[in-house]
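>>> here are the coordinates; sequence isn't available:
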């Protein structure tokens, strides 16, 4: 799990802090969003994201490790582990990190403690990242085409010198590139 912080812990002992973070993460996975203090939310973020990373692996050892953290002796929390592995992890499969979002909402009325909402980011990746992924795939497909383009102008230059101009050579290489792109699809 994340390295423990130095200094005073949330609520006293390290064991109490560990149990509190386990309960907060269980509630986060159950309700997808919880309201807590900013300090607890900041401490909860790496703890919960680590559990989601285990859930993305999906194997039995990961399931047992998450089970030992969230629900060591509880039947009610086994449903939360199931929810994490079967519903939350597949949604987060394409995401490399940043599974949670913290939004500050102001101070609590009673003791003026700064409050925040921590929630799971269940939205799909941004359209910009999808375009970048498509561009990378196109670059992989275009890499072999570039090698063939270097051989294609050589064939065009073997034509008689009277007919060779720059414009037909450029058009021929563009046609070859278009044909290769259609074949790749």
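Sure thing, it's come through. Given the structure is predicted, the values throughout are model-derived calculations rather than measurements.
>>> going forward, measure contacts between C-alpha atoms and count neighbours the same way
OK.
>>> any chance you could map the strands in the chain?
33-37, 100-107, 114-120 (DSSP state E).
>>> what's in contact with the shortest one?
Taking Cα atoms under 8 Å, 6 or more residues apart in numbering as the criterion, the residues outside strand 33-37 that touch it are 27, 28, 113, 114, 115, 116, 117, 118, 119, 120.
>>> Then the second one?
Contact with strand 100-107 is made by 38, 41-42, 45, 49, 113-121, as judged by Cα under 8 Å, 6+ apart.
>>> let's see it at 7 Å
Residues outside strand 100-107 that contact it (Cα atoms under 7 Å, 6 or more residues apart in numbering) are 45, 113, 114, 115, 116, 117, 118, 119, 120, 121.
>>> try this one next to it:
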């Protein structure tokens, strides 16, 4: 048995609350959206989704169960023939609650509950594309790192070659100077 909801019920009695939910569900299926308070929208969502799930099955038993809640036969027909086939591929989440501003008279938080009309995105495709884009990004990063590493190594080689060339020039210059110094010393010794 479901656990009763704590706190005050909508309308005061359980029967009145069931009628409120039935009327809200009927209006939701008839118009596609209902503007109501946040509390009522949150309580309506599981009721409406359960009814849509029954309508997706489409047999007479489920039609009779939906008729217990939604008493208008034209709305039930609309639910079974038009609304349920649009949700055939969707495993759940048939409704959306959007919070609106507070109501002007009593400042009650308002919400809009509506049927989701967008087609379902393929989760596997999206996950695959995300994984592929992550792999591509990783490859790009690796290539960029390799290019930066190669550039750094090339700069280091150029600097090393320049340093060795400068060192060679300086040693040649020193050797020339030392040879010149030795000749000068020899001349001094001779004289």
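The structure has been received and is ready for your questions. Note that the structure is predicted; figures quoted are calculated from it, not measured.
>>> Quick TM-score on the pair, please.
A TM-score of 0.65 describes the superposed chains when it is computed by TM-score structural alignment, normalised by the length of structure 1; 129 aligned residues with a Cα RMSD of 2.1 Å.
>>> Deepest in the core, which of the strands of structure 1 is it.
Ranked by mean neighbour count, these are led by strand 114-120 with a mean of 20 (mean count of other Cα atoms under 10 Å).
>>> residue range for that strand in structure 2?
With TM-score structural alignment applied, strand 114-120 of structure 1 matches the range 109-115 in structure 2.
>>> Could you check how far residue 1 of structure 1 is from residue 112 of structure 1?
In this structure, residue 1 of structure 1 and residue 112 of structure 1 are 31 Å apart, going by Cα to Cα, to the nearest Å.
>>> Work out the gap between the top helix by length along structure 2 and the centre of the chain.
Looking across structure 2 with DSSP state H, the single longest helix is helix 123-190. The chain centroid and the centroid of helix 123-190 of structure 2 are separated by 45 Å under Cα atoms, centre = their mean, to the nearest Å.
>>> Tell me where structure 1 has helices.
So, for structure 1 - with DSSP H - the helices run 14-31, 38-57, 60-70, 78-83, 89-91, 127-157, 166-184.
>>> Output the residue interval of structure 2 matched by the shortest one.
In the comparison with structure 2, helix 89-91 of structure 1 aligns to the range 84-86 (TM-score structural alignment).
>>> The matching stretch vs structure 1 - mean distance after superposition?
When structure 1 is overlaid, stretch 84-86 of structure 2 sits 0.4 Å from its aligned residues on average, using mean Cα distance after the TM-score superposition for structure 1.
>>> Identify all contacting residues around that stretch.
52, 55, 56.
>>> May I see those residues arranged in CSV, with neighbour count and distance to residue 79 of structure 2 as well?
As requested, the contacts of stretch 84-86 of structure 2 are arranged in CSV below (neighbours: other Cα atoms under 10 Å; distance: Cα to Cα, whole Å):
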residue, neighbour count, distance to residue 79 of structure 2
52, 24, 7
55, 25, 7
56, 21, 9
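>>> Distance of residue 167 of structure 1 relative to residue 177 of structure 1?
15 Å.
>>> more neighbours, those two?
Neighbours were counted for residue 167 of structure 1 and for residue 177 using other Cα atoms under 10 Å; residue 177 has more, 17 against 8.
>>> Now the more buried one: closest residue in space, sequence neighbours ignored.
residue 145 (6.4 Å; Cα to Cα, 6 or more residues apart in numbering).
>>> what about the one you found, neighbour count?
Residue 145 of structure 1 has 19 nearby residues by other Cα under 10 Å.
>>> Equivalent analysis for residue 154 of structure 2, please.
12.
>>> what lines up against it once you look at structure 1?
Aligned partner of residue 154 of structure 2 by TM-score structural alignment: none.
>>> Can you tell me what residue 47 of structure 1 aligns to in structure 2?
Match for residue 47 of structure 1 (TM-score structural alignment): residue 47.
>>> What's the local residue count around its match?
Quick note: residue 47 of structure 2 (other Cα under 10 Å) scores 16 neighbours.
>>> one step back: hmm, which two among the contacts of strand 100-107 of structure 1 are most spread apart?
113 and 121 (24.8 Å; Cα to Cα).
>>> between the two, who's got more neighbours?
Each of residue 113 of structure 1 and residue 121 has its neighbours counted (other Cα under 10 Å); residue 121 has more, 18 against 14.
>>> Is the more buried one in contact with residue 95, as I believe?
No: Residue 121 of structure 1 is beyond contact range of residue 95, at 9.7 Å (criterion: Cα atoms under 7 Å).
>>> Next, show the common contact partners of these two.
If you check residue 121 of structure 1 and residue 95 against Cα under 7 Å, 6+ apart, no residue is contacted by both.
>>> Show the contacting residues for residue 132 of structure 2.
Contacts of residue 132 of structure 2 (Cα under 7 Å, 6+ apart): none.
>>> just to revisit the earlier point, can I get the contacts of stretch 84-86 of structure 2 in a markdown table with distance to residue 182 of structure 2?
Output for the contacts of stretch 84-86 of structure 2, formatted as a markdown table (distance: Cα to Cα, whole Å):
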| residue | distance to residue 182 of structure 2 |
| --- | --- |
| 52 | 107 |
| 55 | 110 |
| 56 | 107 |
